[in-house]
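*Asks:* Sharing a model prediction with you, sequence too.
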Amino acid sequence: MTSVGRVASRPPVHQDEVRAVHGARWIATAAVAVGALNYAYALVLTRLLDVSEYATFAAGQGLLVCTAAIAVVTVPWMLAQALARAGSDTERAEAVRFAVITSVAGGALAAVVVACVAQEFAGPVTTLVVACATFAVYVTRVSAGWLQGTERMRTLAVLNTTEACLKFGVGLFFVVALDLGEAGALAAFGIAVLPFAFFLPHRFRGAPRRPWRSVTVDRELWRRAVGIASLQGVVALLAAVDIVLVAMLPTDRAAAASYQAAVMLGRIPLFLAGAVSIAFLPALSRRRAGDPLTAAALRMYLTVALPLTVVAATAPGALLTAVFPAGYTTVSTLMACTATAGLALGALALLVTFAQAVNDYGCLRTLLAGLVLYVTALVTGWAVGGVLGMAIGGLCGTVATLVLIAVRHARRHGFGIAERPFGRVVVPMLALAGALVLIRPYTLVWLAAAVAVTGVALWRFFGRRGDPVQAGEPGGAPPAPLAGSVPYEPGARAAVHDEHAVRLLVDTVWRGLVRPAGDEELRDALAAARRNQVEGRLARAYPRQLAATVAEVESATALFRRNLVESTGRLRAAGIPTVLIKADLDGDYVYGNFDLVVPPGRLRAAQDALDGWYVQRSTYWLERTTKVLLEPPSGPAAHLHGAVCWFGVPVVPTERLFARAEHPDDPGSSDGHAWLTPCPSDRLRIWLAHALFQNLTLDLSELLALRSLLRPDVLAEARRETLREGWSAGGRRALDTAVAAMARLDRGESVPLPLPLPVATSLRVGAEHSGHLLVEGRLRAATREASLRVPLVVAKKLRRRVP
């Protein structure tokens, strides 16, 4: 039987299809929402800014879009590709570290370049704003790559939409309320990306510790990053050079603004192509060139991009005149060229994505030749016919570049099974374009037809059941099930695979029922086990198929014990007692750090005592006075706590914790333990408090830990202590939720894992505990908890892992 490790490196075609198509729909949905908000933003600014200010804004936006297009694909797509291909946590951690380094360095370089260009058409303040926004976009792209590489497309889609909403609201506030003009409108781009900072990559368990500032020597990552940056940089130039050029050339400002507005409307297909590329890149990176997945991506793009292009290209002048103010008189004349050029540019971007997915960076030469041809056509068109000539030249240059890339791609890789259906897509669109042209003089009739066409296109893209492409023969027959895999069902979603995986995990780990399982089912179950910190229990139930995981868990546990003994031994020698919390000494330990509580006021002394044991020290800004992470050269880090608190909010009194702590009954330790463990009721409360005040979830390992503590005497004592500490109602509700889930697991029923706590419980415990702190006169802690509770609930709900 094939090993799970090798199966994981290349999932079956249908599973990749389902995930990619489902993800593409989420990303495309966000792209439609983002596009609508962006265009609404641009349209509103045509009313709020005068023609000269808007021309400066549009040029600055073009620069930001150009550099953002590079940032959006260079760092995130490199990281996503590396995560999709990685075979170990060490490789994933190295890719994340490299992405952080290149995003900061690339952002600084891009900001300088943008500032040099922006000073040609903008003042010093606007130039600085554009440069700062560029840097902010770059450094937040690591989070986007992390979500893309782990195929959490729903979360990424929500974040993209949130970014557009923030930009719209903040930009209008700056322009209308603060009267900051084009500088305020551009500053919103930098502020809107801040939510991505909440989704930074987590620490990979089992990966060796290295300083984040260290530069990787992995030549493959450098080659991939440079290759992606080069390819996408040229695509970004193709998308933005005309917008910047028209602002710099000596032409009428009203004509330049009209061209820029027409280009913004015509670039809708480019954003759709980007959405499809983001969703399909991880799957394409695991497969060979010319894979049928390329056909799925192309068809998804054309399904919605062709009808929208036809609608935009045939828009009546009377309608556009009503939408745009009087200064934009030539928009209707330019739209046919800019819309068609946008369709070609989107197709070009998809072909470049296909090339980079298989490391074919040789297409850069063809792409550079196309760029030269495109710029030549733009300049020639402007010299011959002004702004209209530039639009025609841009269309000719874009189509010529697309033909060059398409011919090269067809010769080298082919298009999977995509060739046959193209005629059935393009010919009806040509007929539709002719019909809309005929009714163009009748604005209301055209508008009704355009709404119907757009609705049908969107329904075909988002509403149709089943996958748009089946793996196998051109006839579309579904593939035969692989041995040991979950049977294929047309229209099935990725969540179906996760449901089977969770059922196997629960049967094995919770109920102790080990049944035969195929490699694919085990691979998905192992992923669910890692999310629930129980991969060791699952692996030992299937020691032959998951031998590598057994070895990995044993190594991680050994490193934990070694680091625990070394660190607590040093602290005991310095006269500092410690209590180990949130750890089961009888089981596995695969987490990236272990938690040690030191007596009040001894946190600084504990750090000094461990000087020389750790190589890196870090703190989290919300907990910098109560917690510190000390990372040794290898193995899990020591997470020192000056108090049992979360986000600076004290929950379990540290003095009582030490007074009731016990020496561990650990046969794996030598005489004279250097650490203490909480008493049973304290252990129960700490697990519940960790879920209530930080994670807002309980994973399977935590449910197992709680199950062993559900004794009447422990529960009675825990109830008394939570009442004393001011969170009894929230603790009771959380425990009731956990116990109910345990009963369902005992019966073999479906339970979401990790188990989310109800939002009402999370909000209730915040109000209850902050009120208790206020009554006790701890105003600062009460204010801190009350102000953080709602943002914490929102952030955790958004960050919850999506299958």
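*Replies:* Received, thanks.

*Asks:* Please count neighbours and contacts with C-alpha atoms only from this point.
*Replies:* Noted.

*Asks:* ok, then the element right after whichever strand or helix holds Val117?
*Replies:* With the criterion set as DSSP states H and E, the secondary-structure element containing Val117 is helix 89-118. Downstream of helix 89-118, the next assigned helix or strand under DSSP H and E is helix 124-139.

*Asks:* Report the distance from that following helix to the chain centre.
*Replies:* 22 Å (C-alpha atoms, centre = their mean, to the nearest Å).

*Asks:* relative to helix 89-118, how tilted is whichever helix or strand comes after it?
*Replies:* Past helix 124-139, further along toward the C-terminus, the next helix or strand under DSSP H and E is helix 141-149. Relative orientation of helix 141-149 and helix 89-118, computed by axes from the mean of the first three to the mean of the last three C-alpha atoms, to 10 degrees: 130 degrees.

*Asks:* Which residues does helix 141-149 contact?
*Replies:* Among residues not part of helix 141-149, those counted as contacts by C-alpha atoms under 8 Å, 6 or more residues apart in numbering are 71-72, 75-84, 96, 99-100, 103, 153, 155-156, 196-197, 199-201, 278-279, 282.

*Asks:* cool, and stretch 341-352?
*Replies:* Residues from elsewhere that reach stretch 341-352, judged by C-alpha under 8 Å, 6+ apart: 231-232, 235, 238-239, 263, 266-274, 277, 298, 301, 305-306, 309, 363, 394-396, 398-399, 401-402, 405-406, 409.

*Asks:* The structure to be compared is supplied as follows:
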Amino acid sequence: MSGPHTTTMHRPANRPDVIKAVHGARWFTAAAVAVGAVNYGYALLLTRLLDVGSYARFVAGQWLLLSAATVATVTVPWVLAQALARARSNAERGDAGRFAVITSTCGGLVMGSVVAAVSTRFAGSATTLALALSTLLIYVTTVTAGWLQGEERMRTLSLLHVAEVLVKMAAGVFLVVALGLSDSGALAAFGIGALPLLLWWPSLPHGSGRPWRSASANRDLWRRAFGIARLQGLVALMAAVDVVLVTMLPTDPSEAASYQASVTLSRVPLFVAGAVSMAFFPALSRRRAGSQLSASAVRMYVLASLPLTASLATVPGALLGTVFPAEYSMMSALMAFTALTGFAVGAINLAVTFSQAVDDYACARWQIVGLAGYTLALVAGWHLDGVRGIAVGGALGAAAALALLLGRLVHRQGTAFLRRTPLLEPLLLTAVLVVLRPFPLVWLIAATAVGVRAVERFLRRPGAPDPAEDQTEVTAGHSSADPSAGLSESTTDRPGTAMAYTKADHPKAIAPHAEEQPGSLLVDAVWRGNARPAEDAALRHALSLARDNQVEGRLARAYPRQLADVVAEVDTANESFRENLVEVTGRLRAAGIPTVLIKADLAGDYVYGNFDLVVPDGRWEAACDALEGWYVERSTYWLERSTKVLLEPRSGPAAHLHTAVSWFGVPVLSTRRLFERAEPDGGAWLVPRPSDELRIWLAHGLFQNLSLDLSELFALRGLLAPDVVAEARREAAREGWLAGGDRALAVAVGAMRRLDEGTPVRLPVPLPVGASLRVGAEHALHLLRHGRTRVAVREAALRVPLVVAKRRRMLLS
């Protein structure tokens, strides 16, 4: 097979950061909407499941719990995310992770005790215990949130937040209805809901000396923690002060309810700003102040929030009267002002994020001034015109506070973050909605169109060029079979992007911090072909990692003198492997049974424990009979007893006979089509067509291992010719797992690029858990549509427990 085509790529240096942040903001926004909807449904459902007294205790406990959790959610994840984004070595990453564990655990114990002490004033011992434990769990799991945010795994984090609230709701209903635990069960569900985040608990890099003491004494991390807590706490306080004042001041109950309902609707821009801030914060922490990345964040916020603010500010009173009871009639006079307040507070949140990304914690003084002015405007408004005055004063005070922070930001970071902000179209649409307000039906049609347009721009042109317009420029070159070739660019998160394959510009260059990374010796010697001098102890450590990645032979041949015993071991194993393979396939061919050898690279140079052969449909038992006398033991694994048999010989690697390319009894590739397309390989066996081989390696990672080791990356690297990839994608679409295959290939390509560059890569390379879950659902639906109900049900039933088991094993390894 000829080598892959060489390509060159041209991409702005900051584009991957923008795309990652944009995609993350989309996921966070969608998650915020889902979480808000489920929380609202949970509270509404409990009004029917609990008596009045129990519900009152639940509301009080929920308020106490969320107030306590606010401290953790605005401190630990942000500090950890920033530290990971800036970390230059595994030691710094480890320190940041251990600092987060220490602060979250200690904070959880302290705040849990405080919550317990306060809750004794209105609840019994069971409810008090539930609140204390839930507080501790919420605090501890913020480590996972911060780690995923710092790793920029925004989709995983978003899905976990949705899973958290779904588990909370399910657990709460079960504890209340099935076990009769009343308000204590409903509150305990908050802690149970946090448990899924423990499955993604980070594996911290090992440190030297006394790493836990070093992390706890890290003054820089403590400075950031206090600084970020101060900034984010002031934002949270500003978002809540008007609601608290309306509750405390002597106002008419219907007017207070109208204001609170208006604020609930008008705070949506704040959620959008929070999503954009969380997604962009890690990248902003690595970049200079006032960069184009900041402009992309502003653009994304304005695209989503300004049309929404315009719709809320101009909504006709007749429509509000249709949706809300008569007691909320004052909403039509308040919405215009609360909508402006919500937009301004969201913009303040984004401006504060820009400051904290560059460690500019001095902006807290300006926040305090703005908060003081905002509060004074609220109180003055109430004295002048009651609740309506509070709404007007809030809008004016929030606008003044925003102007104050923006002025300071422009002074310190310049105006680059405000460039290309899309204001003209939103302002024109606002004018149209104002004109149409007297005509509720026409206004509703126009507002719907505005909303659809905003969503379309948010999803397709969010603060950066449309990903569809951001295609990589690929220039075909000469073929190359150079084994040291690498990939020039990852495909980021866009499935279906053309794979670009090129020889690394400096295959032996080492990143400045590469030598600090565990496994760098292995990567340099095996992947990059640079066998630098190594001590025996370091080499044996690398050998252990090489065995885990099935490249011990490659490492041993790079150090033939120091690892002479391993060279001899691998040579013996290779000879035994070929002998058994030749004998088994020879016997089967003599019996008229062709075979296809899968998941094996005869030049892989490692110790095989077995080899996998696919036999044609209906020839499985005949193949076993033909091998009578060669094997001494026959066994099956209970989950694969109908598709795979293990034949153990007296010596050497075992033969695994498959009825299909399948995992856990679920076929992925068609056996008939595999044989039709298979090619001879100089022996009694056939090998898959290159596009089939590519899919088999990817499916093995996706459906079984949830990872790709170094030997698999070597195998994949030789299959990334554009025509092979294109054909593999067509076949994957036919088989019903295209999206999952694209995602796995994107991860593999990104890992190869990082290996070429000398940047740290975890080996084996983990595949996203979400990708495995998604490919399982995608493939099961495909099987169901094609009438294979039994196999589809099997895949759907096994996918989640298998993924959880694999994930747990990976975390413990």
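*Replies:* Sure thing, it's come through. Fair warning: this is a prediction, and the values are worked out from it, not measured in the lab.

*Asks:* Average offset of the helix holding Val117 of the first structure relative to the second structure?
*Replies:* Comparison of helix 89-118 of the first structure with the second structure after fitting gives an average deviation of 2.8 Å (mean C-alpha distance after the TM-score superposition for the first structure).

*Asks:* Gly184 of the first structure looks like it's in a helix, true?
*Replies:* Yes - secondary structure of Gly184 of the first structure, determined by DSSP: H, G, I helix; E, B strand; the rest coil: located in a helix.

*Asks:* Now do the SS call for Trp222 of the second structure.
*Replies:* In three-state terms, and counting by three-state DSSP, Trp222 of the second structure is helix.

*Asks:* What's the local residue count around it?
*Replies:* The burial count assigned to Trp222 of the second structure is 16, neighbours taken as other C-alpha atoms under 10 Å.

*Asks:* For it, give its distance to Asp95 of the second structure.
*Replies:* Here the distance between Trp222 of the second structure and Asp95 of the second structure works out to 12 Å (C-alpha to C-alpha, to the nearest Å).

*Asks:* what does Val167 of the second structure give?
*Replies:* When C-alpha to C-alpha is applied, the distance between Val167 of the second structure and Asp95 of the second structure equals 32 Å.

*Asks:* neighbour-wise, which of those two wins?
*Replies:* Between Val167 of the second structure and Asp95, counting by other C-alpha under 10 Å, Asp95 is the more crowded of the two (28 against 20).

*Asks:* List the contacts of the more buried one.
*Replies:* 207, 211-212, 214-215.

*Asks:* which secondary structure element contains the closest residue to Gly149 of the first structure other than its chain neighbours?
*Replies:* For Gly149 of the first structure, the nearest residue in space outside its immediate sequence neighbours is Ala80; the separation is 3.6 Å by C-alpha to C-alpha, 6 or more residues apart in numbering. Ala80 of the first structure belongs to helix 51-85 when assigned by DSSP H and E.

*Asks:* Walking through the stretch 701-813 of the second structure, point out its strands one by one.
*Replies:* Secondary structure of the stretch 701-813 of the second structure, counting by DSSP state E, counting those that start in this stretch: strands at 707-708, 765-766.

*Asks:* Out of those, flag the one nearest Pro688 of the second structure.
*Replies:* Minimum separation from Pro688 of the second structure across the strands of the stretch 701-813 of the second structure (C-alpha to C-alpha) falls at strand 707-708, 19.3 Å.

*Asks:* Now do the closest one: which range of the first structure does it align onto?
*Replies:* Counterpart in the first structure of strand 707-708 of the second structure, with TM-score structural alignment as the criterion, is absent.

*Asks:* Which secondary structure elements does that strand sit against?
*Replies:* Judged by 3 or more C-alpha pairs under 8 Å, 6 or more residues apart in numbering; DSSP states H and E, the packing partners of strand 707-708 of the second structure are strand 765-766.
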